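[1] Structure, please.
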Amino acid sequence: MNVSIHLLALLTLGLAGRAACAQTELNNFSTVARGGVATTFVTDYQAIGINPANLGRTGNARVALTIGEFGLGVGSQSLTRSQLEKFVKHADDKLTPADKRTLARAFTSDNVLNINVDATPVAFSVVLPVVGSFAFSSRQRIVSHLAMNKNMAELLFLGKDAPIYPANFNPATAPLISEVLDGTAVQLAAYNEYNVAYGRRIISLPAFKLSGGVGYRYIQGVGVIDIRSENGKLEAYSALSPQFKVKYGAIANNPSFNLQKDTDKLLQPVGRGHGYDLGLAAEVGKMLRLGVSVTDIGNMTWEGNLLTANDQKLRRLKSSGVDSYEFFTELADLFANGTDSLLQYKPADQRRANLPTKLRAGVGLKVGTRLELGLDVTQPLNGVAGNIPDTFYGLGVDVKPLSWIRLSTGISRGAGYGTGFPVGFAIASSFYELGFSTRDLQGLLSDEDQPYGSLAMGFLRLKIGKVKE
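    Now for the predicted structure:
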């Protein structure tokens, strides 16, 4: 069986080859321009998935729509830019013993690799007098995360010669995989979403306004990989659409395996789910804005091509580890259902998993029509595939030197990345917006350490009319 991790490898290499970028989730160009700071900034349909209560705020467009907003990236907190380039451009180069030890040290990190891609083909919002504001979007997103403890990194690059194996290694008394790999995570989540959100003003006083909002999304699960070992507990399962072209071998003939065959359809989901967002947004006086929301409440049910693994004792590997910069094949072998695998998988009928729930909180200051500032904190509420690996902090600034030009910047940290210095430019008239941005200019230009950057763009964001008090 070619395990699903190999698909993550291909995805990673493909993205790295196209653009050396990295970012957290929800990559519309205006949010990326502030490094991910969004809770008090976003309006109309861009509030979907962030804070639906902003749909009820003052100043939203009566009708807003977009065709095509897109962002993608990849970044690492432990690898260097030259190492990443070798994985892409020199994958066949052989590794010396010294190279293997160096890479084992570099891969010992809770943020070896983070990838985020999302696209919004179409979205719109409309404000209806008295009733409130509604928004809809179609969105596709891919989120992945790779972390390794010392044992995992050494098993990958040194194989049977890893220090975890003593000279008198005995499989009968070997430690459990959950203990050996504690702190390791190999995760991928790919979703196709249809979002609906509603927001409305709840309280309207001269110096205080409060809005509330709710969101719902129907989710088609295109694929998931979730292999985690944490605090003595092992989580290991995968379910991938036939479009990933996985060859399951003999396991495909198991009557317990719900094999989904490729039918050449545009989309063949292997899971389905329902998600919910809740939010509040306050405006205090003319300048102060506050916001809080909980997003991605709910769960997924994975059914097609589903494989799971339980905790097992450590097995002695046969290989000597990675012998070239194409390390993904060895990583796949370590977790595949083969003779040299750390885990043995079995088919499963169904698996229920939580969505990547997050708590968002923000405070903003709007100074006239030319300057707006905001502080954001986003806290992951679980560790499932698709969630950010740690807390996000950010400061964002929008300034309009001219009425039709918006410049954005700020500083951000967390969510699996280091300190970012975002930059964005947009032509933003009262009717039309286009823009592009990067979440970290320094990481994009960095020669070596912690390569990190991002790219997001949108060229057709239209706004018609404006809601007034």
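
[2] From here on, just use CA atoms for contacts and neighbour counts.
    OK.

[3] give me every residue that touches Gly279.
    51-53, 212-214, 291-294 (Cα atoms under 8 Å, 6 or more residues apart in numbering).

[4] compare with the first, here's sequence two:
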Amino acid sequence: MKLKHLFFGALFLISAQPFAQTQNSAYTAIGKGVATTFLSDYQCLGINNSALGWGTGFEGKQFTMGTSEFAFGLSSPTLDKERLKNAYKAIYNQVADKENEDFDYAAQRDAAADYAEAGMAINVNYNWFGASYQNEKFGGIAVSVRENYSWFSQLNEQTTDIIFRGRLSSYFDSLTIAIDGDTTTIGNTENLSQDTLAAVISGRINDPLLLSDITNGSRIKFVWNREYNFGYGRKIFGSDSTFALYGGIGGRYIQSMAMFDLQSDESGISVRSAISPFYDINYGQTAGTSPTSGSSSGFLPSAVGQGYGVDLSASVILLGKIRLAASVNNIGSITYNREVYSVRDTLVGEMSLPGLDDSNITEALTQLNEEGGLLRLEGEQEFVVTNPANFRLGGSMQMFKKKLHIGFDVVAPFNKDHPGSLQNAIVSVGGDIRPVKWLQISAGYFGGGVYQHNIPVGINFILGGGTYEVGISSRDALSFFLKDANSISTAFGFARFRF
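    All right, here's what the predicted structure looks like:
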């Protein structure tokens, strides 16, 4: 996989659950862990469109625009901060085209042991552009363009060993080596020299297992989408000072750059794969079996699927200070019709690919899909994948002349097995305080199931009476202080304007 083709990596460079991405790239909400009743401009798209009817919250300002809002999260319920740092460094070095010089055969073996059975999530969100107009009579309308990258993997011990060590995996009982043009077969033992390991060209097993037996208990859920979002919200009836009901509707056109869905359990193995040619995966002869295979040129990745999502929401404002809201988001699907492959459950007797050269688990796509890798793919015409839809319920209260705003969120997936979905329901509480008009400090808590315990924090500077905003936040402050923290994250924005 060529580094220049990792287009999403540009987002890492500008920065510098599994993890729960429940606030998209809205850095102002990430720092408090709650979003449903805290966002009210283009940032509320895909969260609670009815909030567009609430107004901007700043007197005399009806337009909001923003760009370059970024959020990154990497987390695991079992890996500690040091191992997560290694994973982050590997991803960053790959994007920056730097070598991982110290990742030798022993490091491959150690990484395989570390990652076995360990859940890992990587999430990247970037807002290219967002804009909204909000008026008391008209309501509010908003658009945005967002990039969303979501990876979740949990692999059994044998699959992890094959991915990280490739043809040297302990699964293979013999190795084929090539020295000075001659090939020979030797046993795969622990005491082989570095020179011998470097000469290995393939690994073989005399009594091969079915692919479904090797991977049993493993899953990968990966999706990389670009969303063109729109939404409208307004007051339906009532007065904010007593009781007011708001409604919202929205949606998005989705271009998908990549989707990979592997699920292996007692009933067998299922794989659906559609990955942009930008990833430079060499399918070899398998590419000839796909009626949808092709090539790509240029810097921007070409889409392999298109689809849509629909959002519906409602909210109420009570006594001018209490807000309650509920929404369902991203109901729809994506049709994949380029680079589309499924898997054949066959005996795996040989592998020619080398192991990974760093601890970037997303490189598993190469180990799995390329010719000579673990999977035996076959081409398909197209398939339809349901979106990772979710349900949200939130509430909040403003106090002390709106200087303090606290609330809660509950976000649950419709189906956790869809690529990009949350793995379980998440409960969060949090809020913000404005000791002075130009400063907003936020904090909160979220967790549940595989998402462990996280303490988000953030700071936002609101200048010129709301004219300009800049801020930074993190989904988990514990990662800065605890050695056994299970996450690394950051989010920021520096170009939000109102007028």
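
[5] sorry, back to before: most widely separated two among the contacts of Gly279 of structure 1?
    Val214 and Gly291 (13.4 Å; Cα to Cα).

[6] Roughly how far does the closest residue in space to Phe243 of structure 2 that isn't next to it in sequence sit from Gly238 of structure 2?
    In space, and not counting its chain neighbours, Phe243 of structure 2 is closest to Leu318: 4.8 Å by Cα to Cα, 6 or more residues apart in numbering. Distance of Leu318 of structure 2 to Gly238 of structure 2, computed by Cα to Cα, to the nearest Å: 10 Å.

[7] what touches both of those two?
    Counting by Cα under 8 Å, 6+ apart, the residues touching both Leu318 of structure 2 and Gly238 are Ala244.

[8] The one helix or strand Leu146 of structure 1 maps to maps to which residues in structure 2?
    Take DSSP states H and E as the rule and Leu146 of structure 1 turns out to sit in strand 132-148. Aligned using TM-score structural alignment, strand 132-148 of structure 1 spans residues 139-155 in structure 2.

[9] for structure 1, what's the longest helix?
    Longest helix of structure 1, by residue count under DSSP state H: helix 5-18.

[10] Which strands and helices lie in contact with that helix?
    strand 63-75, helix 81-89, helix 328-335 (3 or more Cα pairs under 8 Å, 6 or more residues apart in numbering; DSSP states H and E).

[11] and with 6 Å instead?
    Helix 5-18 of structure 1 is packed against helix 328-335, with contacts defined by 3 or more Cα pairs under 6 Å, 6 or more residues apart in numbering; DSSP states H and E.

[12] Check the mean deviation of the helix or strand following the helix it packs on from structure 2.
    Downstream of helix 328-335 of structure 1, the first helix or strand assigned by DSSP H and E is strand 346-347. Strand 346-347 of structure 1, aligned to structure 2 and superposed, deviates on average by 0.9 Å (mean Cα distance after the TM-score superposition for structure 1).

[13] Counting by contacts, list what strand 346-347 of structure 1 packs against.
    strand 306-308.

[14] Spatially central residue in structure 2, please.
    Ser150 (1.9 Å; Cα atoms, centre = their mean).

[15] So it sits against Asn123, correct?
    Yes: the criterion here is Cα atoms under 6 Å, and Ser150 of structure 2 meets it with Asn123 at 4.6 Å.

[16] measure Arg370 of structure 1 to Ser403 of structure 1 for me?
    8 Å.

[17] er, Tyr248 of structure 1 I mean
    58 Å.

[18] And the helices in the stretch 51-200 of structure 2?
    Assigned by DSSP state H, counting those that start in this stretch, the stretch 51-200 of structure 2 shows helices spanning 81-95, 105-115, 157-165, 194-198.

[19] can I get those in CSV with mean neighbour count?
    Output for those, formatted as CSV (neighbours: other Cα atoms under 10 Å):
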stretch, mean neighbour count
helix 81-95, 18
helix 105-115, 19
helix 157-165, 25
helix 194-198, 13
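
[20] Dump those into a markdown table; add distance to Asn460 of structure 2 as well.
    A markdown table is the format used below for the helices of the stretch 51-200 of structure 2 (distance: least, Cα to Cα, whole Å):
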| stretch | distance to Asn460 of structure 2 |
| --- | --- |
| helix 81-95 | 26 |
| helix 105-115 | 36 |
| helix 157-165 | 41 |
| helix 194-198 | 52 |
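
[21] The ones you listed: which one's closest to Glu469 of structure 2?
    Of all those, helix 81-95 sits nearest to Glu469 of structure 2, with 27.9 Å by Cα to Cα.

[22] Give me the contact list for that closest one.
    3, 9, 358-360, 483-486 (Cα atoms under 6 Å, 6 or more residues apart in numbering).

[23] Could you give me the ChimeraX selection string for whichever of the residues you listed are buried?
    A single ChimeraX command selects the buried members of these (16 or more other Cα atoms under 10 Å):
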select :3,9,358,359,360,485,486
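
[24] Nearest to Val145 of structure 2 among the contacts of helix 81-95 of structure 2?
    Gly9 (17.5 Å).

[25] measure the counterpart of Asp409 of structure 2 in structure 1 to Arg406 of structure 1 for me?
    Asp409 of structure 2 maps onto Asp376 in structure 1, with residues paired by TM-score structural alignment. According to Cα to Cα, Asp376 of structure 1 stands 20 Å off from Arg406 of structure 1.

[26] And Ile67 of structure 1, by the same measure?
    From Ile67 of structure 1 to Arg406 of structure 1 the distance is 20 Å (Cα to Cα).

[27] Ok, Tyr276 of structure 1 next?
    To Arg406 of structure 1, Tyr276 of structure 1 is 32 Å away according to Cα to Cα.

[28] Next, Trp321 of structure 1: secondary structure please.
    Small correction: residue 321 of structure 1 is Gly, not Trp. Look at Gly321 of structure 1: counting by DSSP: H, G, I helix; E, B strand; the rest coil, its state is coil.

[29] so the residue with the largest distance to the centre of structure 1, which of the three states?
    Outermost residue of structure 1 with respect to the C-alpha centroid, by Cα atoms, centre = their mean, is Asn168; its distance is 42.4 Å. Classification of Asn168 of structure 1 by three-state DSSP places it in coil.
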